[in-house]
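> What shape does this take:
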Amino acid sequence: MSKMKLLAASALASSMVITGCASTGGVQVNDTTKKAGLGALAGALGGAAISKATGGEQTGRDAAIGAVLGAGVGAYMSKQEAKLKQQTAGTGIEVTRDPVTNNINLAIPEAITFDKGQYAIKSSSYNALNQVARTLNEYNQTQVVVNGYASVEGSAAFNQTLSQNRANAVARYLVNQSVAGSRISAIGHGATSKFGAAYEPNRRVEITIIAPQSVN
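Down below sits the predicted model:
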């Protein structure tokens, strides 16, 4: 077994101890713990790789440090994901998390946020967005990217402007709910046919919550 693989295995085992993960005797590892373990492994590999790339002599130490940081980030983002799912239940907002990057994505369909071809936020979506903002303020060590999209109906120029305006509108709303503007970026992606040419889910906003490198 290579030194890197040995370090990864060691770091993963260490992360299971750090996060209180036990699978012996038929005990099941809960979802939060498993995701924290994945974060620990990613952190360990990152720490070891950086140390090796920079000619460091403490690769094992850096891998162990990375494992601790990764486990903390994984748990932090997992708790945030669970809270967002609870707070947005029944609203139509879809909350998912990438187990590798720990980034959280919130897909907000047009039907609950905007009228067709418009970018003024519907008052019926205020409560859901308020809940999202409240969670972002509680978990304030992340960066937030608001991505706007449109369907392929209409001209490319119109759809690009519409998607940017939708992203800007949601970003402004979050800022008005006390989310720091320095944390937020708004990007319009124009038309998309991800779900089929004119299918409604193409007209949406997605919020990506970027996992921090470490948590305090």
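
> Could you use CA atoms for every contact and neighbour count after this?
Will do.

> what's the burial count for residue 57?
Using other CA atoms under 10 Å, residue 57 has 10 neighbouring residues.

> thought it was touching residue 51?
Yes - Residue 57 is within contact range of residue 51, at 7.4 Å (criterion: CA atoms under 8 Å).

> Pull the contacting residues for the residue lying closest to residue 137 once chain neighbours are set aside.
The shortest distance from residue 137 to any non-neighbouring residue, by CA to CA, 6 or more residues apart in numbering, is to residue 179 (5.9 Å). Listed by CA atoms under 8 Å, 6 or more residues apart in numbering, the contact partners of residue 179 are 133, 136-137.

> ok, residues contacting stretch 129-145?
Stretch 129-145 is contacted from outside by 80, 83-84, 87-88, 174, 177-179, 183-187, 207-212, 215, using CA under 8 Å, 6+ apart.

> What residues of it count as buried?
Neighbour-count burial for stretch 129-145, counted by 16 or more other CA atoms under 10 Å, picks out 129-137, 141-145.

> Out of the residues you listed, which comes closest to residue 111?
Lowest distance from residue 111 to these (CA to CA) belongs to residue 129, with 14.0 Å.

> here's the other one to compare against:
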Amino acid sequence: MMSRLSLLAAGASMVALGACTTPMGTTGGTAAVGTPPGGMSRAQQGAIAGAATGAILGAVRDSDGNNKARDAARGAIVGGLAGAAVGATLDAQQRALQSQIATPGVQVVNTGTTLNVVLPEGVLFATDSAAVSGPAQSDLLAVAQNLRQYPNSTVQVIGHTDSTGEAAYNLQLSQRRAQSVANILIAGGVQSQRIAAGGQGESQPVASNDTPAGRSQNRRVEIIIRPNR
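Predicted coordinates:
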């Protein structure tokens, strides 16, 4: 059964891919960040993932119990087209963000399912402070404008620190910093119900805390933009 579903999903993926005309690659100030491997656009990746999911759901939710293959194929095509649409939207939104953010060091990472805007502490805050710097406020207002242009998403703002100092204090600082960033997005016109803010303290490092360079990478705020499906 699963082998048949896999074949159906693969076939329907090709149908969905045939409908995708999004150009490969991205442009903008940080074009290399988040570029899909193998030259495949996010729309094409989304089509494949959506088709596979749709095929399985189509068979599982078979209404008549008599033609699971047909329902799986239908689900794959619908899922593939939906996935392609989400991928294409992420590509377009990423390019727009890259052109709108002016501060060096800010990354816009397209994972295929989310856009992650990574802002280093040095861009946002003074040491041991949750007050956002003037230049960073301009970038955050540009992010807010982008979120208004692409309203069909939810937003997580997550603060992170390095391991220097007490863990409890670091957690509190990361929470205050995340809330400061969220407040600027809201002030920029993003609906507050779209945004959830929180801190992870030192619990999610992306580099070693044993070196100054690693600790600098760990001190950051991430804005995770997740399209509604």
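
> Can you calculate the TM-score here?
Taking TM-score structural alignment, normalised by the length of structure 1 as the basis, the two superposed chains have a TM-score of 0.87; 204 aligned residues with a CA RMSD of 1.9 Å.

> returning to that earlier point: which of the contacts of stretch 129-145 of structure 1 are buried, as a PyMOL select command?
Per 16+ other CA under 10 Å, the buried members of the contacts of stretch 129-145 of structure 1 correspond to this PyMOL selection:
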select buried, resi 80+84+87+88+174+177+179+183+184+185+186+187+207+208+209+210+211+212+215
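
> And the top helix by length along structure 2, what does it pack against?
Secondary structure of structure 2 per DSSP state H: the longest helix is helix 68-100. For helix 68-100 of structure 2, the elements it packs on are helix 2-18, helix 42-60, strand 107-110, helix 134-149, judged by 3 or more CA pairs under 8 Å, 6 or more residues apart in numbering; DSSP states H and E.

> Minimum distance to residue 209 of structure 2: which of these has it?
Comparing these by CA to CA, strand 107-110 comes nearest, at 20.4 Å.

> Just give me the mean distance for the closest one relative to structure 1.
Compared with structure 1 after fitting, strand 107-110 of structure 2 deviates on average by 0.7 Å (mean CA distance after the TM-score superposition for structure 1).

> circling back to that earlier point, name the nearest of the contacts of residue 179 of structure 1 relative to residue 16 of structure 1.
residue 136 (27.8 Å).

> so what corresponds to residue 83 of structure 2 in structure 1?
Counting by TM-score structural alignment, residue 83 of structure 2 corresponds to residue 70 in structure 1.

> Touching, its match and residue 35? I think so.
No - with contact defined as CA under 8 Å, residue 70 of structure 1 does not reach residue 35; the gap is 10.0 Å.

> To which secondary structure element type does the residue opposite the residue nearest to residue 137 of structure 1 in structure 2 once aligned belong?
Counting by TM-score structural alignment, residue 179 of structure 1 lines up with residue 190 in structure 2. In three-state terms, and counting by DSSP: H, G, I helix; E, B strand; the rest coil, residue 190 of structure 2 is coil.

> Next one: residue 190 of structure 2 from residue 123 of structure 2, what distance?
As judged by CA to CA, to the nearest Å, residue 190 of structure 2 and residue 123 of structure 2 stand 22 Å apart.

> likewise residue 214 of structure 2?
For residue 214 of structure 2, the distance to residue 123 of structure 2 (CA to CA) stands at 16 Å.

> Residue 116 of structure 1 corresponds to which position in structure 2?
Aligned by TM-score structural alignment, residue 116 of structure 1 pairs with residue 127 of structure 2.

> wait, is that match part of a strand?
No - judged by three-state DSSP, residue 127 of structure 2 forms no part of a strand; its state is coil.

> Tell me how many other residues crowd it.
Each residue near residue 127 of structure 2 was counted by other CA under 10 Å, and the total is 9.
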